[in-house]
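Asks: Pasted the sequence and its predicted model underneath.
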Amino acid sequence: MFVVIDPIGLAPLFVALTQGMTEGARRRIALRATLIGILILLAFAAFGEALLAFIGISMPAFRVAGGILLFLTALDMLFERRTKRRDDKREEEREDPSVFPLAIPLIAGPGAIASVILLMGQRPGIDGALHVLGATGIVMLIVMAFFLASGLIERALGKTGVTVVTRLLGMLLAALSVQFVLDGLSAFGFGPGAG
């Protein structure tokens, strides 16, 4: 779960998405994003594939949709659209990235959801469920700790450093989003790795 959710990789993304916000606003976003991520993963741990099957969504389709949404966020980061929109708004009207893209699909993305479903299936019973949920809970606490330390990260990088990291992470996020789409399409039998 630590590798799939990647708290270390999420920290600079959190800095980029909350650039210029007050410490209080960042704290609220960090807590909200982590809580929403935990609730989503708990829902999928409890109900698993039955939830997706009930609404008629396959895991590959979920990957493709998540990839497309992440790509739009990556474009905003690359071309400073998010920053410009924030500059045009007062502090209390700024965008809240806690639900999208932080909680979904960065924390509780297709990989984390699929991992929770698979791990719960591999470890049936109360002991297995407690083991999986405990490990996921510890990873989520680490995510929140990195998010809460974002002010220190931003100060260490400085304004120019944050700009450079934002552009670089925008590129990496675009590549990750394309990978999500390709993984989803290959599961449907399209592209490399299909079959």
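Replies: Structure's in. What do you need?
Asks: CA atoms for contacts and neighbours, from now on please.
Replies: OK.
Asks: name the helices or strands packed onto the biggest helix by length in the chain?
Replies: Counting by DSSP state H, the longest helix found in the chain is helix 150-187. Judged by 3 or more Cα pairs under 8 Å, 6 or more residues apart in numbering; DSSP states H and E, the packing partners of helix 150-187 are helix 7-17, helix 59-78.
Asks: Pasting the second one now:
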Amino acid sequence: MEFKPLVTLLAIVNPLAIIPFFIHYTQDLSPALRQKTAWVSSFTAFVVIATSALLGVRILEFFGISLASFQVGGGMLLLISALNMLNAKPAEMKATSTDLTDGDEKAAMGASVAVVPLTIPLLTGPATMSAVVIYADRAKTVWQMTTLIGYGVVVGLVTALCFSLAHPIARVLGRTGINVMTRLMGLILAALAVEVMASGLGKLFPILARTGG
């Protein structure tokens, strides 16, 4: 399988952009608990990706949704995420995520913040799941599916590395550097989103595919 799925996942998840949130949510935790939070969050991100890869297509079939329609809808989600990133916002950030910033509760929650809100919705959300399902459908062999899940492992490890080095990275890059990286990844993701939507539209409206050829 090509490396495009890995590039897409790294662009959507974009752990560099989540570093400020990680620092915020874990600032009252001990270094050991902060490290544990980083690993739990990274593992949970892998679980979301692996589950979407293994069960996503079957869920679509259960609801009677064609992959072409899902590609168009998923591509739109990716494009929205890319636009958010071009405005230097985390790809999966939700407006309601600010409801989870009660400073008095962070220490008591401990490692639970690794799942919500760090992993869901900040790291992995609808755009991530949509991308994984689309690429999972293209995986025609066990090896290709295994590779896709392996990309989930890579994303998890990159996330763990970024979170483990959150404070040094934040000091080196600064907010401006993180914003620049986020915009660059957003530009890449926008191009990938257009490709996904074009593929879905070509299946829904074959005349478009013939015209494009």
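Replies: Now that the structure is in, tell me what you want to look at. Computed from a prediction, not measured in an experiment: that's the story for all the values here.
Asks: TM-score for this pair?
Replies: The TM-score (TM-score structural alignment, normalised by the length of structure 1) is 0.69; 178 aligned residues with a Cα RMSD of 3.6 Å.
Asks: Which positions in the longest helix of structure 1 come out as buried?
Replies: Neighbour counts using 16 or more other Cα atoms under 10 Å place 150-151, 153-154, 162-163, 165-167, 169-171, 173-178, 180-187 of helix 150-187 of structure 1 among the buried residues.
Asks: Next: stretch 115-130 of structure 1.
Replies: Buried-residue list, stretch 115-130 of structure 1, by 16+ other Cα under 10 Å: 115-117, 119-120, 129.
Asks: What of stretch 32-51 of structure 1?
Replies: Of the residues in stretch 32-51 of structure 1, those buried (16+ other Cα under 10 Å) are 32-38, 40-42, 44-46, 48-49.
Asks: Closest one of the residues you listed to P97 of structure 1?
Replies: When the buried residues of stretch 32-51 of structure 1 are compared for distance to P97 of structure 1 (Cα to Cα), A33 wins out at 8.0 Å.
Asks: which strands and helices sit next to the helix or strand where the closest one lies?
Replies: According to DSSP states H and E, A33 of structure 1 maps onto helix 23-55. With contacts defined as 3+ Cα pairs under 8 Å, 6+ apart, helix 23-55 of structure 1 has these neighbours: helix 110-122, helix 126-148.
Asks: To R26 of structure 1, which of these lies closest?
Replies: Taking the helices and strands packed on helix 23-55 of structure 1 one by one with Cα to Cα, helix 126-148 is closest: 7.4 Å.
Asks: Taking helix 126-148 as reference, get the angle to the helix holding A33 of structure 1.
Replies: 140 degrees (axes from the mean of the first three to the mean of the last three Cα atoms, to 10 degrees).
Asks: and helix 23-55 of structure 1, how far out from the chain's middle?
Replies: With Cα atoms, centre = their mean, to the nearest Å as the basis, helix 23-55 of structure 1 stands 10 Å off its chain's centre.
Asks: which residues are in contact with stretch 129-142 of structure 2?
Replies: 1, 5, 8-9, 48-49, 52-54, 56-57, 67, 70-71, 74-75, 77-78, 145, 148 (Cα atoms under 8 Å, 6 or more residues apart in numbering).
Asks: re the thing from before, and the helices and strands packed on helix 150-187 of structure 1 as TSV, adding distance to A25 of structure 1 and mean neighbour count?
Replies: Shown next, in TSV, are these (distance: least, Cα to Cα, whole Å; neighbours: other Cα atoms under 10 Å):
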stretch	distance to A25 of structure 1	mean neighbour count
helix 7-17	12	20
helix 59-78	19	20
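Asks: So which of these is nearest E93 of structure 1?
Replies: Using Cα to Cα, the nearest of those to E93 of structure 1 is helix 7-17, at 15.0 Å.
Asks: what separates that closest one from the chain centre, distance-wise?
Replies: 9 Å.
Asks: contacts for that helix?
Replies: Helix 7-17 of structure 1 is contacted by residues 77, 97, 102, 106, 139-140, 142-143, 146-147, 150-151, 153-154, 162-163, 165-166, 169 when judged by Cα under 8 Å, 6+ apart.
Asks: Run the angle between it and helix 59-78 for me.
Replies: 50 degrees.
Asks: centroid residue for structure 1?
Replies: Taking Cα atoms, centre = their mean, the centroid of structure 1 lies closest to L106, which sits 0.8 Å from it.
Asks: So it: helix, strand or coil?
Replies: Three-state call for L106 of structure 1 (DSSP: H, G, I helix; E, B strand; the rest coil): helix.
Asks: isn't P97 of structure 1 right up against I29?
Replies: Yes - P97 of structure 1 lies in contact with I29 (Cα atoms under 8 Å); the separation is 7.2 Å.
Asks: between the two, who's got more neighbours?
Replies: I29 (23 against 18; other Cα atoms under 10 Å).
Asks: Give me the distance between whatever residue of structure 2 lines up with the more buried one and V172 of structure 2.
Replies: By TM-score structural alignment, I29 of structure 1 lines up with S41 in structure 2. As judged by Cα to Cα, to the nearest Å, S41 of structure 2 and V172 of structure 2 stand 23 Å apart.
Asks: likewise T37 of structure 2?
Replies: Distance from T37 of structure 2 to V172 of structure 2, by Cα to Cα: 22 Å.
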